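Novice: What follows is a predicted structure for the sequence shown.
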Amino acid sequence: MFDCNPVDTPMECGVKLSKFSNGIKEYQTLFKSLVGSLRYLTCTRPDILFAVGVVSRYMEAPTSTHMKAAIRILRYLKGTIDFGLSYSSSHDFQFMGFCDSDLPETLMIEKAPPDLCFSWEIVASLGVQKSNPL
């Protein structure tokens, strides 16, 4: 795949993949390994999430048409190698609490105090990162 031509989109527009396509049967273990690796990559590359989801539907009986669609995703990744999400937690933890009902009204009508829920929340900034080639 080092010498492949990159493409602009991870999936062709209007492509119709089917479980009953007439293509040549592909090696199932290789296809499952490729799709599994692509699914792992979707954590930092959400732009390929839809295409990987479509391709992963056909892991039971992959054909050459399905393999070509998966290889197109790899060609897209080659052209957009500098894209991705970066997760950073430069902010501190914040303590947040909320109540599921109106506390003053509950105390006024003499009901038991409502359950209060508190949780720790990590405030993280998400950003798309792209390196500019020199």
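Specialist: On my side now, so go ahead. Residues are numbered from 1 along each chain as shown.

Novice: For the rest of this, base every contact and every neighbour count on C-alpha atoms.
Specialist: Noted.

Novice: For this structure, which segments count as strands?
Specialist: Under the criterion DSSP state E, strands of the chain are mapped to 85-88, 93-99, 116-122, 125-128.

Novice: Format those strands as TSV; extra columns: distance to I48 and mean neighbour count.
Specialist: Shown next, in TSV, are those (distance: least, CA to CA, whole Å; neighbours: other CA atoms under 10 Å):
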stretch	distance to I48	mean neighbour count
strand 85-88	12	12
strand 93-99	31	11
strand 116-122	26	11
strand 125-128	14	11
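
Novice: Redo those strands as a markdown table? Include distance to V35.
Specialist: Output for those, formatted as a markdown table (distance: least, CA to CA, whole Å):
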| stretch | distance to V35 |
| --- | --- |
| strand 85-88 | 20 |
| strand 93-99 | 36 |
| strand 116-122 | 31 |
| strand 125-128 | 24 |
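
Novice: Minimum distance to D8: which of those strands has it?
Specialist: Of all these, strand 125-128 sits nearest to D8, with 17.8 Å by CA to CA.

Novice: hold the first one in mind and look at this next one:
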Amino acid sequence: MKTFGYKQSNSDHTLFLNRRKGKLTALIIYVDDMIVIGDDQEEAKKLEDYLSSEFKMKDLGGLKYFPGIELARSEEGIFLSQRKYVLDSLTEIGMLAWKPADTLMEQNRKLGEYLNQVPANKETYQRLDGRLMYLSCTHPDIAYAVSVVSQFMHSPSEAHMNVVYRILSYLKSTRGKGIMFSNNGHLEVLGYTDADWAGSITDRRSISGYFTFVGGNLVTWRSKKQKIVARSSAEAEYRGMAQGICEMLWLCNLLKDLGFKPKQAMNLSCDNKASIDIAHVQSSSTLQTQTC
């Protein structure tokens, strides 16, 4: 790609960009599949011919399906879902006839290591957990639950497997849902963070979560256990804010590579007053980070 005049993005090394006469052509790679997008049809055709001369490839036309992700276009925007992937996952493990669940987990349910319980099949557990991780691409609502069950892949028990089944049952009732991307007339970047203090009953570490919007569209989200034990809820929330800031700076650099540098401050929201006060003391612009 570099030989052909494309520039590799520093924000995402699978993304290659080419600008010509004010137009942009982008190619992004996932294993041995790729997507070409842009407003320069002539350059896109040249790229296709060049790649075809280097190795065997097949043009599948307009993007409708990309490894497990379905794409539909309408006047309202672009809709991403994984309906077929959900159904295939349920069929594989014989859950297609199971009753759908309305919720992901029991309220306030905390999972730990249960040495006195019957061990679950590790290979099956890890395979299902991997599928759930991929389903998180269009289901941000399962991100927290998946991050919880992923902590026990080394030694799953019956209780952990039951939660995995519960998540899959929930996905059966929400299989048609997904993510909508619409043109809202702006590219404002917003971030939201949260954390639960000492949420893990195993090691007392907290779990942080964040999600970000670009132009009014949800683009990234994550739920992950923090690396150290926080001594207070304020510390846990503050560390969560730091992770959110890192994500927003990454988004800023990616937008800059694409030629859409944010023109205004990026706003980060947090619901912990103590953490916000600490941030303001350290920097007067913490919650409105400077644009790149």
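Specialist: Received, thanks. As the structure is a prediction and not an experimental result, all values here were calculated from the model.

Novice: looking at the strands of structure 1, which is closest to M59 of structure 1?
Specialist: Once the strands of structure 1 are compared by CA to CA, strand 85-88 is nearest, at 27.2 Å.

Novice: Give the other helices and strands that that closest one contacts.
Specialist: The helices and strands touching strand 85-88 of structure 1, judged by 3 or more CA pairs under 8 Å, 6 or more residues apart in numbering; DSSP states H and E, are strand 125-128.

Novice: Where in structure 2 does the strand it packs on align, residue-wise?
Specialist: Aligned using TM-score structural alignment, strand 125-128 of structure 1 spans no residues in structure 2.

Novice: Okay, helices next: where are they in structure 2?
Specialist: Secondary structure of structure 2 (DSSP state H): helices located at 41-54, 83-92, 122-135, 143-149, 158-173, 233-258, 273-282.

Novice: what number of residues lie near the residue nearest to S182 of structure 2 when sequence neighbours are not counted?
Specialist: Using CA to CA, 6 or more residues apart in numbering and skipping residues adjacent in sequence, the residue nearest S182 of structure 2 is G77, 4.4 Å away. Counted with other CA atoms under 10 Å, the neighbours of G77 of structure 2 add up to 12.

Novice: before we move on, what about L80 of structure 2?
Specialist: Neighbours of L80 of structure 2 using other CA under 10 Å come to 21.

Novice: Run a quick check on T212 of structure 2 versus R222, I expect a contact.
Specialist: No: counting by CA atoms under 8 Å, T212 of structure 2 stays clear of R222, with 9.5 Å between them.

Novice: So between the two, which is more surrounded?
Specialist: When neighbours are counted by other CA under 10 Å, T212 comes out ahead of the other of T212 of structure 2 and R222, with 22 against 18.

Novice: what residue of structure 2 matches up with L34 of structure 1?
Specialist: Looks like L34 of structure 1 aligns to L128 there (TM-score structural alignment).

Novice: Contact partners for that match?
Specialist: V164 (CA atoms under 8 Å, 6 or more residues apart in numbering).

Novice: Same check on W98 of structure 2?
Specialist: By CA under 8 Å, 6+ apart, the neighbours of W98 of structure 2 are S169.

Novice: same check, this time on L268 of structure 2
Specialist: Per CA under 8 Å, 6+ apart, neighbours of L268 of structure 2: 190-193, 241, 244-245, 287-288.
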